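[1] When you get a sec, could you give me coordinates for this:
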Amino acid sequence: MVNFSENISVRPRRSLLSVPAVNVRALEKIRELDCDGVILDLEDSVAPDMKGKARDNLERLFSDGLLARRETIIRINPLSTPEGKADVRLVLSCLPDAVLLPKVEQPADINDLADLLAEADAPGRLKVWAMIETPFGVLNAASIADAAHTPDARLAAFVIGLNDLRKETRVPSLPGRTYLVPWMMQVVLAARAYGLDVIDSVSNDFRDMAVFDAECEQGRAMGFDGKMLIHPAQIEPANRHFAPDEAAVAEAREIIAAFAKPESVELNVINMNGRMIERLHVGQAERLVAMADIIAQRKAKKT
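    Model prediction:
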């Protein structure tokens, strides 16, 4: 069996646990958790007089090497603040996988951060993620996503923040997120148009797993790659809901095998089990298989 994960750049982002950088106990527990990634928060969850302490905690955390085997993202404070500038210095010291910029509203927000990273000769693997959580952020999602196509922009993912968006639009927190769905889909569409991953917002009541399950199912159906989490109890259901569907993976393997046959090499469309399948579906199939293989390999290492 061909291991397509070696040829396609994919990374599972089903579960991204947000951890306040000021909470030492929570930081120490990260290594025991099965989340795909961890968002180490220096912004909203850290009181103003604790920002320096939070940065010290992260510096020790990275130096101790406790974050292996999962994606690491540091959410910084706005660059317009002294805290944001200090956070960038910490990012350059720790070198996580990505830096998450809050309240992004225009391409210049991305480019300003990318310029700071470039001036510091940060490695290319250090990516930029954008929080889309304001009305201007949603309205400008496409132009912000277009920043990914400029040299050295580093933009890799959107994370939608519904709490701030609710606050600024005065849309109440209703079951089903009914009146937020059009804005969420606008962000998904912009991300997909420019090849970015896109992460669903947090579910605020971690004790209400029925609501969480419903949001995961909805987010998966809307096209999100995963969900931002606030509690370890949300990791397993997020991993389950956003994992590749077994039947879809089996069909993807069949599509790949069908187009690999000698008689199909020159064809752009084939008949597979009574269905017309186009060659453009091969890339999608390979990505799905690669994702499933990565997840399976990770599970195998734990057993």
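[2] For the rest of this, base every contact and every neighbour count on C-alpha atoms.
    OK.
[3] Show me what the helix or strand containing residue 211 is packed up against.
    Taking DSSP states H and E as the criterion, residue 211 maps to helix 209-222. Applying 3 or more C-alpha pairs under 8 Å, 6 or more residues apart in numbering; DSSP states H and E, we find helix 209-222 packed against strand 226-229, helix 235-242.
[4] structure for this one too, so we can compare:
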Amino acid sequence: METTLRPYRSLLYIPGSKDRALEKARSLPVDAILFDLEDAVMPEAKVGARDTLTAALAEGGFGPRAKIVRVNGLDTEWGRGDVAALEGADIDAILLPKVISAADIDALAALCDVPIWAMMETPLAIFNALEIAAHPRVQGFVAGTNDLAKELNCRTRPDRLPMQMALQTILMAARAHDVIAADGVYNQFKDEAGLEAECEQGRDLGFDGKTLIHPAQLEVANRVFAPSEAEVELARRQIAAYEEVLETGQGVAVVDGKIVENLHVETARKTLAKAEAIAQPALA
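    This is a model prediction of the structure:
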């Protein structure tokens, strides 16, 4: 389980095989780096990518950014070797692809002692989302929307209507067990307006942030998934109004014509805490 309010507005995939990309990642304004040994690495380069990535991790310099490694599936010839190579590495979590059930998490948990994130990219994963989220080693979900669309044979639409049941199921399970939930990637990395619309939809659904495929997408994701100035100001006024009523013991708290209850104050405090965490120099 995640025990801090570390922001996950932006989670950028970085190929574990490319020294230049790994070096650049050290200076990017990203909340989490998804070091990729799976889809971003060709089969003939996978073994070498382990050495490249572990050397970069040993060198360090990634600052406060969450360091998450996507390994190959344990049913492939590379998966177990990936996990073994990461033993003792300075990482925050391992991201397991093609998760189907909690049994897949058990298999990885037996091989490592770091938190586990699950790629939710198959129909069975969606149906088993609650049991996967309930696993004590699971810290995060990543919606694998490209693979899921292929499995569903659904159309790609700006409103992602064919994907809504899956996205909302991922979120329901994640929220039921206090698991981080990251939205899937937006493939057209030069389409800033489309990315912003999809980030806004993911934010409004309840995702913590967006997985990204290109550094050019960072500004939009960081901005959309951060509390706005108006939201921060409203949160402060809600807390102040509620605390004043508690102190005087009279009436009910009202802000902008709306009653403020304890649940609103809890949300307001989370908003302020998230804004404060984002304001740290390395993440702002």
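[5] most tightly surrounded among the helices and strands packed on helix 209-222 of structure 1?
    Among these, strand 226-229 has the highest mean neighbour count (mean count of other C-alpha atoms under 10 Å), at a mean of 26.
[6] Structure 2: which residue goes with residue 182 of structure 1?
    Under the alignment by TM-score structural alignment, residue 182 of structure 1 pairs with residue 165 in structure 2.
[7] Please, which helix or strand holds that match?
    helix 164-176.
[8] ditto for residue 122 of structure 1
    Using DSSP H and E, residue 122 of structure 1 falls outside every helix and strand.
[9] Give the burial count for the nearest residue to it once chain neighbours are set aside, as a bare number.
    Residue nearest to residue 122 of structure 1 in three dimensions, not counting chain neighbours: residue 92, with 6.7 Å by C-alpha to C-alpha, 6 or more residues apart in numbering. For residue 92 of structure 1, the number of neighbouring residues by other C-alpha atoms under 10 Å comes to 17.
[10] what do you get for residue 132 of structure 2?
    Residue 132 of structure 2: 28 neighbours (other C-alpha under 10 Å).
[11] Touching, it and residue 139? I think so.
    No - with contacts defined as C-alpha atoms under 8 Å, residue 132 of structure 2 does not count as touching residue 139, sitting 10.2 Å away.
[12] which residues in the stretch 1-150 of structure 1 form strands?
    Using DSSP state E, counting those that start in this stretch, the strands of the stretch 1-150 of structure 1 run over 15-20, 37-41, 71-75, 98-101, 127-132.
[13] At the geometric centre of structure 1, which residue do we find?
    residue 199 (4.7 Å; C-alpha atoms, centre = their mean).
[14] How is the aligned partner of it in structure 2 assigned, secondary-structure-wise?
    Alignment note (TM-score structural alignment): residue 199 of structure 1 maps to residue 182 of structure 2. Following DSSP: H, G, I helix; E, B strand; the rest coil, residue 182 of structure 2 is assigned to strand.
[15] isn't residue 182 of structure 2 right up against residue 208?
    Yes - contact criterion C-alpha under 8 Å: residue 182 of structure 2 and residue 208 qualify, at 5.7 Å.
[16] which neighbours do these two share?
    The contact sets of residue 182 of structure 2 and residue 208 overlap at residue 8 (C-alpha atoms under 8 Å, 6 or more residues apart in numbering).
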